[in-house]
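Sequence isn't available, so here's the structure alone:
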């Protein structure tokens, strides 16, 4: 009796082991078959939607399609979410994606406050964050991450281009109209350093809430300062509204407006009559060369919109990430990030660029002026190239950023 029971127990344990092994095999097979997810965390419905938004989702999908849709034998899937320009919502989406939905990399994030929250979470989880839409230079400064790459542009580079160019025109006094969150604060801080270095003077500043419909009180304060230049340290819909209302008040007849972060979608919304003469810096313009024009033609066919530097940057970041995954043979965040840093970036937007140890992709930037209506010859013909700024000059020297990673080396 005891022998029979023992034999039955051995058979039961053997069956249980077979069941467990089968379950493990099924689980592993499912993991192998499940898609590799890329998460586009963006603004789908508010003031940055034209600059990132659905265009970033489409740009990412274009890169996946050009990569033939698979890496490491698995399908690649693009998912997206709307952070609504709120850091808590962006953080909640990020955690859900990484902890429950197997998202491997997060991209875009056109809001600096949200991007800083995402950087902290991806650093903790050892996942990749490719900030193609965020601006704050803190992402490669005190908030740098071994798995974070600041891809397209930043507040320092934009300040170096636009603010320095205007200072060279002899303008000496400045007034800042800044968005009251991380983007505005960092743009203003980085620009002030350039103004001080060029013997300029800031005569005043005012902050406005994000997504402000009425700029009248802020603009009247700027007008009364009699500053040579009113610097707009805001973006997207806020920038567009400020420029339109400044024109309505007649401010632009006596004072220059400087857009510190301007996208071609903003110029399209404003129209050349309102935007003509603006100086701006950008990491991309669709009409620079044959490669940029070819890619843009594909993008416009899918969206009917002109691509911004965020859209172009998102495409390039996805391609570089997928190449790094393929070369590394794994999805592990730190391993893939190291491979991305070790590999030069080359695409239609960026040539022979390197990702530094602090996570900054160092690429050329461009200084443009907005054409007058009579100078524009065809659709989206908005910019006149004034100068190419080499990446080494455009971006903050790595040792000046305060990135903690550098102290550990």
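Now that the structure is in, tell me what you want to look at. Computed from a predicted structure; not experimentally measured.

drop to CA atoms for contacts and neighbour counts, all remaining ones
Will do.

Work out which residue lies at the spatial centre of the chain.
For the chain, the residue whose C-alpha lies nearest the mean C-alpha position (Cα atoms, centre = their mean) is residue 133; its distance is 1.7 Å.

doesn't that one fall inside a helix?
No. Counting by DSSP: H, G, I helix; E, B strand; the rest coil, residue 133 is not found in a helix; it is coil.

In contact with it, which residues?
Listed by Cα atoms under 8 Å, 6 or more residues apart in numbering, the contact partners of residue 133 are 52, 107, 108, 109, 110, 111, 152, 310, 314.

Farthest-apart pair in those, please.
The most widely separated members of the contacts of residue 133, counting by Cα to Cα, are 111 and 314 (14.8 Å).

the more surrounded of those two?
In this comparison of residue 111 against residue 314, neighbours counted by other Cα atoms under 10 Å, the higher total goes to residue 314 at 31 against 26.

Once you drop chain neighbours, what's closest to that one?
In space, not counting the residues next to it along the chain, residue 314 is nearest to residue 132; the distance is 5.6 Å by Cα to Cα, 6 or more residues apart in numbering.

Same question for residue 285.
Leaving out its chain neighbours, the residue that sits closest to residue 285 by Cα to Cα, 6+ apart is residue 309, at 7.1 Å.

need the longest helix for this protein.
Identified as the longest helix of the chain according to DSSP state H is helix 2-33.

about what we covered before: just give the number of residues close to the residue nearest to residue 285.
Residues contacting residue 309 under the criterion other Cα under 10 Å number 24.

Tally up the residues packed near the closest residue in space to residue 251 that isn't next to it in sequence, please.
Nearest residue to residue 251 in three dimensions, chain neighbours excluded: residue 223, at 6.6 Å (Cα to Cα, 6+ apart). By the criterion of other Cα under 10 Å, residue 223 has 21 neighbours.

Below is an additional structure, to be compared with the one above:
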């Protein structure tokens, strides 16, 4: 009799725990670029990071199993939105994470708001996610274009590199990155001489580079990322632009980019990022576990960010016993963030994770002592100095009094 009562109590407890969890499973969708220009920076590595977070959490949250699925949005808003809608409507997905493309991210954040699903944006750069398009179910995790431009551009202008010309990816991410960098340049007494817009996944930057060269700007700013950034940088070196005296500033750099370029091509680059695998004992410990399962490849910041975002989400699901986006994200905002990737961070009212950013420089080949030993940390910039002030974002969630 006692055994029967104990069994009944366990079953009631499980039923109660899962009462607020739809379908009895917490399902996480990693919507990412698996085959395009950003695949090395996110892609399969982001999926692995999400799975590692679930495993390290014990495979369950709120007493129910946690599942990870993934899909390729191909950096197209219509495809990404269709996948997200299918996941939410028919496949029981509770939260979507990663979504490296800004255009896809803006569309998916709006859909997530309509469906009351938590949206964990780790890869996109547009600050609109916590600005005019902010959402009570949206969290922007790793970095944004404001922080990248603010942390990396200002030091260069302050060193006397005053005149700039941009090569810009012609979609929302690149346009926003150029705009934010331009604001920083002008605020520090510099000038912007012009820009050339190029389509996503370009293979030939010769005409754009010639325009930049002709501008005689001291700095050519690359407001692009992934394969586009690497191709532009390689071709700039081939054309002798850097040897002619102009500097190249890549505004968004990920560790896999540097690996693909090689230190001879990337040496000396100064840029901002939110994570470096070899920064300290905690980052190295997690990164070596990742590398052991990912063919020896070290994680970039966007892959590490997925782990952090998923872990924090699962903590909130466990605490609330709910998978409703508004409930879970409200709990996420209450809890401090502490893990190998982020220390003593918070989620602001507008959904922006306020965390330290780093000013980094690519090492000279002679300075690199072992595989993936690529960066020097020049400085650490506190989150309240790196990211856009809350009052300047025009987020409708923020009280007018602030």
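Ah, there it is. On a predicted model such as this, the values are computed, not experimentally measured, just so you know.

ok so, going back, map the residue nearest to residue 251 of structure 1 across to structure 2 for me.
Residue pairing (TM-score structural alignment): residue 223 of structure 1 is matched to residue 213 of structure 2.

distance from the helix or strand where that match lies to structure 1 after superposition?
According to DSSP states H and E, residue 213 of structure 2 maps onto helix 206-215. Averaged over the aligned pairs, helix 206-215 of structure 2 sits 0.6 Å from structure 1 after superposition, using mean Cα distance after the TM-score superposition for structure 1.

Tell me the buried residues in that helix?
Residues of helix 206-215 of structure 2 classed as buried by neighbour count (16 or more other Cα atoms under 10 Å): 208, 209, 211, 212, 213, 215.

Point out the other elements, helices or strands, that it touches.
In this structure, helix 206-215 of structure 2 makes packing contacts with strand 163-169, strand 191-198, helix 226-238, judged by 3 or more Cα pairs under 8 Å, 6 or more residues apart in numbering; DSSP states H and E.

In structure 1, which residues correspond to the next helix or strand after the shortest one?
This points to strand 163-169 of structure 2. Toward the C-terminus, strand 163-169 of structure 2 is succeeded by helix 172-187 as the next helix or strand (DSSP H and E). The aligned range for helix 172-187 of structure 2 in structure 1 is 182-197, by TM-score structural alignment.

Contacts for that stretch, please.
By Cα under 8 Å, 6+ apart, the list of residues contacting stretch 182-197 of structure 1 from outside reads 111-113, 135-137, 155-156, 159-160, 163-164, 167, 172, 176, 178-179, 201-202, 233-234, 260.

what residue of structure 2 matches up with residue 127 of structure 1?
In structure 2, the residue matched to residue 127 of structure 1 (TM-score structural alignment) is residue 117.

what residues are up against the closest residue to its match other than its chain neighbours?
Excluding its sequence neighbours, the residue lying closest to residue 117 of structure 2 (Cα to Cα, 6+ apart) is residue 325, at 4.0 Å. When contacts are counted by Cα under 8 Å, 6+ apart, residue 325 of structure 2 is found next to 94, 95, 116, 117, 118, 119, 137.

and of those, the nearest to residue 48 of structure 2?
Closest approach to residue 48 of structure 2 among the contacts of residue 325 of structure 2 (Cα to Cα): residue 95, at 16.4 Å.

Tell me the spacing between that closest one and residue 25 of structure 2.
In this structure, residue 95 of structure 2 lies at 12 Å from residue 25 of structure 2, with Cα to Cα, to the nearest Å as the measure.

burial of residue 69 of structure 2, as a residue count?
Other residues within reach of residue 69 of structure 2 by the criterion other Cα under 10 Å amount to 15.

got the residue ranges for the helices in the stretch 51-200 of structure 2?
In the stretch 51-200 of structure 2, helices defined by DSSP state H, counting those that start in this stretch lie at 77-90, 102-115, 145-158, 172-187, listed in chain order.

List just the one of those helices that sits closest to residue 375 of structure 2.
If you check each of the helices of the stretch 51-200 of structure 2 against residue 375 of structure 2 by Cα to Cα, helix 145-158 wins as the nearest, at 14.5 Å.

Could you tell me where the closest one falls in structure 1?
Under TM-score structural alignment, the counterpart of helix 145-158 of structure 2 in structure 1 spans residues 155-168.
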